[in-house]
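Peer 1: Give the three-dimensional model of this entry:
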Amino acid sequence: MAIDPESARTAENLLKVRGMRGDIFPSEIFDEHAWNMMLRLYVVEARDEQVSATDLITLTETPPAVGQRWLAHLVADAQIEPYADGGAISLTRPAVDRLNAFLRRAAGVHRSDDPA
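Peer 2: Sure thing, here's the model as predicted:
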């Protein structure tokens, strides 16, 4: 399944809101590095761009050692495709499908006053 452009906008908005949250609250109480990586990869792929492990770790403001561990976990969990050092990272098709479904539901909540 391809990335849905409206869902990509929702992902970008979630990343912005998460960034604002970090501006107000101490960031160490919101350690969701893997989720940030997956959302960022989704947005990157929606833009038809590529990102390396180093770039993704920098974009998500993840400490390098922590980022490498999370990337290894995401590969083992089949959320991202295996990648070569310095090569582009991409989500697996099942991960894209799940993110599409999640982001469509999240967009619906954001457009209404209904709880999730």
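
Peer 1: drop to CA atoms for contacts and neighbour counts, all remaining ones
Peer 2: OK.

Peer 1: how close does Ser52 get to Arg104?
Peer 2: Noted for Ser52: a distance of 27 Å to Arg104, by C-alpha to C-alpha, to the nearest Å.

Peer 1: And the longest helix seen in the chain, what's buried?
Peer 2: When the chain is parsed with DSSP state H, its longest helix is helix 5-24. Buried residues in helix 5-24, defined by neighbour count with 16 or more other C-alpha atoms under 10 Å: Ser7, Ala8, Thr10, Ala11, Glu12, Leu14, Leu15.

Peer 1: one more to line up against the first:
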Amino acid sequence: MADIDVRKLAEQLDAAQAILDEIRVTSGCDAFGPAREPASKRVEAALESAQRALHERKTRTNFVGNPEMFGEPAWDMLLDLFIRQTKDEKISGKNAFIDAEAPTATAKRWLKVLEQNGLIISQPDPASSDGDRTHLTPTGYEGMLRYLESIAH
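Peer 2: Just a heads-up that it's a prediction; the model follows:
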């Protein structure tokens, strides 16, 4: 399932959930908890959290120096991929190295670990001179969405 399909599916499921919530409320069965936010609101809150988290991580090196001292290249890559994927931007594996602000060997190692854990996938992109395109898997995207949404509130 492509990354864009995950968002469409989430929106469809949220639309169905909204209908169920309306039925529940009008039937007097609202004891099942509050209605969920629409997918667009969830994604917007998660995107803001991701952008804030990445900005804070990069800003702290301005105050304490040496980025390697607090480096979390895997987390930086996940945040960056989530932001770009949510904005429908494409990212090459090469750009993931740069954005992680880690040495290339370290970034490659972490990309491999993230891929082995089913959080990202790199696929050849014949339409690009950059080679591979890297993106979050549906599992990786949903995990990031849920985490970032949870810290947004």
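
Peer 1: ok so, going back, now, the most widely separated pair of the buried residues of helix 5-24 of structure 1?
Peer 2: Pairwise distances across those (C-alpha to C-alpha) peak at 12.3 Å, for the pair Ser7 and Leu15.

Peer 1: The residue most central in space within structure 1: what's it in contact with?
Peer 2: Central residue of structure 1 (C-alpha atoms, centre = their mean): Leu39, 1.7 Å from the mean position. Contacts for Leu39 of structure 1 (C-alpha atoms under 8 Å, 6 or more residues apart in numbering) come out as Ala11, Glu12, Leu15.

Peer 1: For Ala95 of structure 1, see how far away the last one is.
Peer 2: For Leu15 of structure 1, the distance to Ala95 of structure 1 (C-alpha to C-alpha) stands at 18 Å.

Peer 1: The spatially closest residue to Gly71 of structure 2 that is not a sequence neighbour: what secondary structure?
Peer 2: What sits nearest to Gly71 of structure 2 in space, not counting adjacent residues and going by C-alpha to C-alpha, 6 or more residues apart in numbering, is Ala102, at 7.6 Å. Per DSSP: H, G, I helix; E, B strand; the rest coil, the secondary structure class of Ala102 of structure 2 is coil.
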